[in-house]
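# here you go, sequence then predicted model.
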Amino acid sequence: MKTKLLTTPPLSLYIHIPWCVEKCPYCDFNSHALKSQVPEQDYVKALIADLDADIARFDLSQRPLHSIFIGGGTPSLFSAQAIKSLLDQVLSRFKQNSSQDNYSHSNTSQESNIEITLEANPGTVEADKFIGFAKAGVTRLSIGVQSFESDKLLKLGRIHNVSQAKFAAQLAHESGVKSFNLDLMHGLPNQTLDNALDDLKTAINLKPDHLSWYQLTIEPNTAFHSKPPKLPQDEVLWDIQDQGFKLLSDAGYQQYEISAFRRVKDDEADDKQCQHNLNYWRFGDYLGIGCGAHGKITDPKNGVIQRTVKVKHPKGYLDPNRAPLDHLKTVTNDELPFEYMMNQLRLFSSFTLVEYQQRTGLAASTVLPTLQQAQNKKMMTCTDTLSIEGKWQVTLLGHRYLNDLLELFL
């Protein structure tokens, strides 16, 4: 049954660059403080070897790429020349979509129609590279601002200042990329409601095409976990979210995921949603290359979904005598319902049981009773519960208590 139902979803590529100037105290990503010069050439060579191994392992040469996301760490520490070399080599290895039939490998990354995102630090040195990144083929920048208050940036361990953050947004507008995102946190140490809303107003005034606005959480294995800062009370956090959502909506930003907002313009037809992240949330496929990167690949022919994890530490990953793959796991039928819902239920758009079947290979009956339970709790609605084409959607209550909703699928 699983083999018959399972279909091939879009394929994205995540590329992890692990180095930062300094490790932020709240960060639990696989990032490492830079102690010497960035080994650009060696790392690009290792990334391509990693990619080639995955393409051969999963027979992916005939699948087109949906999107590329270069994350970290601080990918903007790399030169524009290194990013161009990386993108040209990556894109030359994949079949192109029909809209890319006139594709020229002499200028590979420039002529690709897919979304290519690069995360950037707003420090002046990195921001000055934005034009170079655009010429290298990057179509979207994601700038890690986090706050526009000096004391908050200091507490968060950020190396940029407020002026540099604003200047980075200005450069992004002028760089030639199609769109850019600002990452902004709320619920920061000693942050008041007014502080948080002022941060948000500053971000809105910079007119980014996309805003990622999310609450700071204290994660294990971070400096903040060892020495927790004083965070706002729950009542303040609720007020920040409620008033912040209204502020964003009034400014023309549409929420399409728990922490993602796209700017809607009457004179612009382009969709500014992050296509790469949408593929994650819709349970699409993605390769993960680079230190500690994770991947998910569907094989409809054999009816399996597999997950990969790459060697975590740069020293091991750059060792030419060591394979980049650290772990390969087949996702079991018991795990799939929760994995699908953990992603899909973050979205504000609906889904059908047909889509569930195609992405998991499982029958609708494996999840329908739980969906109906969520409906009874007023956490979800459906246009037609008797049809597998009925549209299921999370309610405002379900989004507010998303963790409680997800627990139903465990």
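Noted; the coordinates are in hand.
# CA only for contacts and neighbour counts going forward, please
Noted.
# so which residues of the stretch 1-150 of the chain form helices?
Per DSSP state H, counting those that start in this stretch, the stretch 1-150 of the chain carries helices over the ranges 2-5, 40-58, 80-91, 108-111, 124-127, 130-136, 150-155.
# buried ones in the third one?
Which is helix 80-91. Neighbour-count burial for helix 80-91 flags 80, 82-91 (criterion: 16 or more other CA atoms under 10 Å).
# this is the comparison structure:
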Amino acid sequence: MIRPPLGLYIHLPWCVRKCPYCDFNSHALRDGLPEKAYVDALLADLRQDLAWVKDRRLHSIFLGGGTPSLFSPDSLARMLEGVQGLVPWDKPIEITLEANPGTVESAKFRAFRASGINRLSLGVQSFQDGKLTALGRIHTAREALEAIDTARSAGFDNFNLDLMFGLPGQSLNDALSDIDTAIAQNPAHISYYQLTLEPHTLFAKYPPRLPQDEHIWTLQNACQEKLAAGGFKRYEISAYARDGFQCRHNLNYWRFGDYLGIGAGAHAKLTDPERNAIHRIWKIRHPDHYREKAASPARIGGRSIIRESDKPLEFLMNTLRLKEGFTPSQFERRTGMDFAQIAPSLEPLLVDGLLKRAGERITCSSRGWNFLDTLLERFIPA
């Protein structure tokens, strides 16, 4: 086992209004953003986490939420300067900001770019006003297009568009229209994923009528074909990119890399080669409590060490999401286990055609990707 690349996730938990499908740790903004106090807390939290950094440099930074673009460019610049003063960075480093397409946030894009942020992820979800209303989004299709134009003029040549399919009342033409519009904006990356009803969300309590599975399957296949024809290569189950623009931060997750997590409710995965252990750590969730305790051990909401019997499942549920899959040596470096311990369980999956092997590399087949959850069930410890 060796220490893998290290990313940093920063959680900024406020949004204008919580979307009914969202199960993230996000909170509707009521009394104004406590920007200075929260940035101070983030940097205090990171100082406490420095023992995990060792001699590594940050591979990537991802600002997620919530709606991080609600923060002022000055606050984000101060935060990033503070991070760089504590942990050295790779050069060049990828720094992603999740942004709301609304006009208020898009006006800040030039200042965000000047602060060092070099990748935007725009939560568009759909380019049709009726679908946006059904999803509880507060922006319009016109505002989404304007935000894309603003981002490009601000110097962002690397931006992602988040789109959903399987929406209430969505026809095949609706779905294809969203993809056509997205491709026409010439983004570097498109994240395309199915709307699901997650527990403890408003949609779980008051579920909308979603399309039948067979119809969703039709939408997905048709739109994947259109994305491929438009030059977007599917490199992960829900991620499509032009050559050279895969999300470095998310690739590190899926390759079973390490990441620090600062902010209310943020999670971390950290490798400890000396003890042949992989730690998961998460911070307390409520933003007010987090700010009060960020400089102390009380900021930790919980921690665990991945059991040896769980390491294969944890590794495979990440790496098999990627088209590139994994190699036996990667498994051994990232888990500290001998590949021979999982080889017998992989063999019937290779025989059944759910997995493929080319040289040393093991990947999902197209059928295996479609039934990944079923495939992974074979690695759940008894």
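Perfect, I can see it now. Quick caveat: nothing in here was measured; it's all calculated off a predicted structure.
# residue in the second structure paired with H32 of the first structure?
H32 of the first structure maps onto H27 in the second structure, with residues paired by TM-score structural alignment.
# for its match, grab the count of nearby residues.
As a burial measure, H27 of the second structure scores 18 neighbours (other CA atoms under 10 Å).
# how many residues are close by the closest residue to it other than its chain neighbours?
Nearest in space to H27 of the second structure, with sequence neighbours left out and distances taken as CA to CA, 6 or more residues apart in numbering, is W14 at 4.9 Å. As a burial measure, W14 of the second structure scores 23 neighbours (other CA under 10 Å).
# cool, the one 10 residues further on as well?
Taking other CA under 10 Å as the neighbour definition, F24 of the second structure ends up with a count of 15.
# next one: P220 of the first structure
P220 of the first structure has 12 nearby residues by other CA under 10 Å.
# wasn't it part of a helix?
No - read with DSSP: H, G, I helix; E, B strand; the rest coil, P220 of the first structure is coil and lies in no helix.
# so P4 of the second structure touches R255, yeah?
No - P4 of the second structure is beyond contact range of R255, at 9.1 Å (criterion: CA atoms under 8 Å).
# higher neighbour count, the two?
Neighbour tally, P4 of the second structure and R255, criterion other CA under 10 Å: the higher count belongs to R255, 23 against 17.
# what residue of the first structure takes the place of the more buried one?
So, by TM-score structural alignment, R255 of the second structure is matched to R282.
# quick one: residues contacting that match.
Residues near R282 of the first structure by CA atoms under 8 Å, 6 or more residues apart in numbering: 340, 343-344.
# swap in 6 Å and give it another go.
Q344 (CA atoms under 6 Å, 6 or more residues apart in numbering).
# coming back round to it: okay, the helices of the stretch 1-150 of the first structure, which one's buried deepest?
helix 130-136 (a mean of 22; mean count of other CA atoms under 10 Å).
# counting by contacts, list what that helix packs against.
helix 80-91 (3 or more CA pairs under 6 Å, 6 or more residues apart in numbering; DSSP states H and E).
# gap between the helix it packs on and the chain center?
Once both centres are worked out by CA atoms, centre = their mean, to the nearest Å, helix 80-91 of the first structure turns out to sit 20 Å from its chain's centre.
# residue in the second structure matching E149 of the first structure?
E149 of the first structure maps onto Q128 in the second structure, by TM-score structural alignment.
# enumerate every residue touching that match.
A141.
# the same query, at a cut-off of 8 Å, please.
140-141, 178.
# got the contact list for the longest strand seen in the second structure?
In the second structure, assigned by DSSP state E, the strand with the most residues is strand 89-99. For strand 89-99 of the second structure, the external contacting residues (CA under 8 Å, 6+ apart) are 57-65, 67-69, 105-106, 116-123, 248-249.
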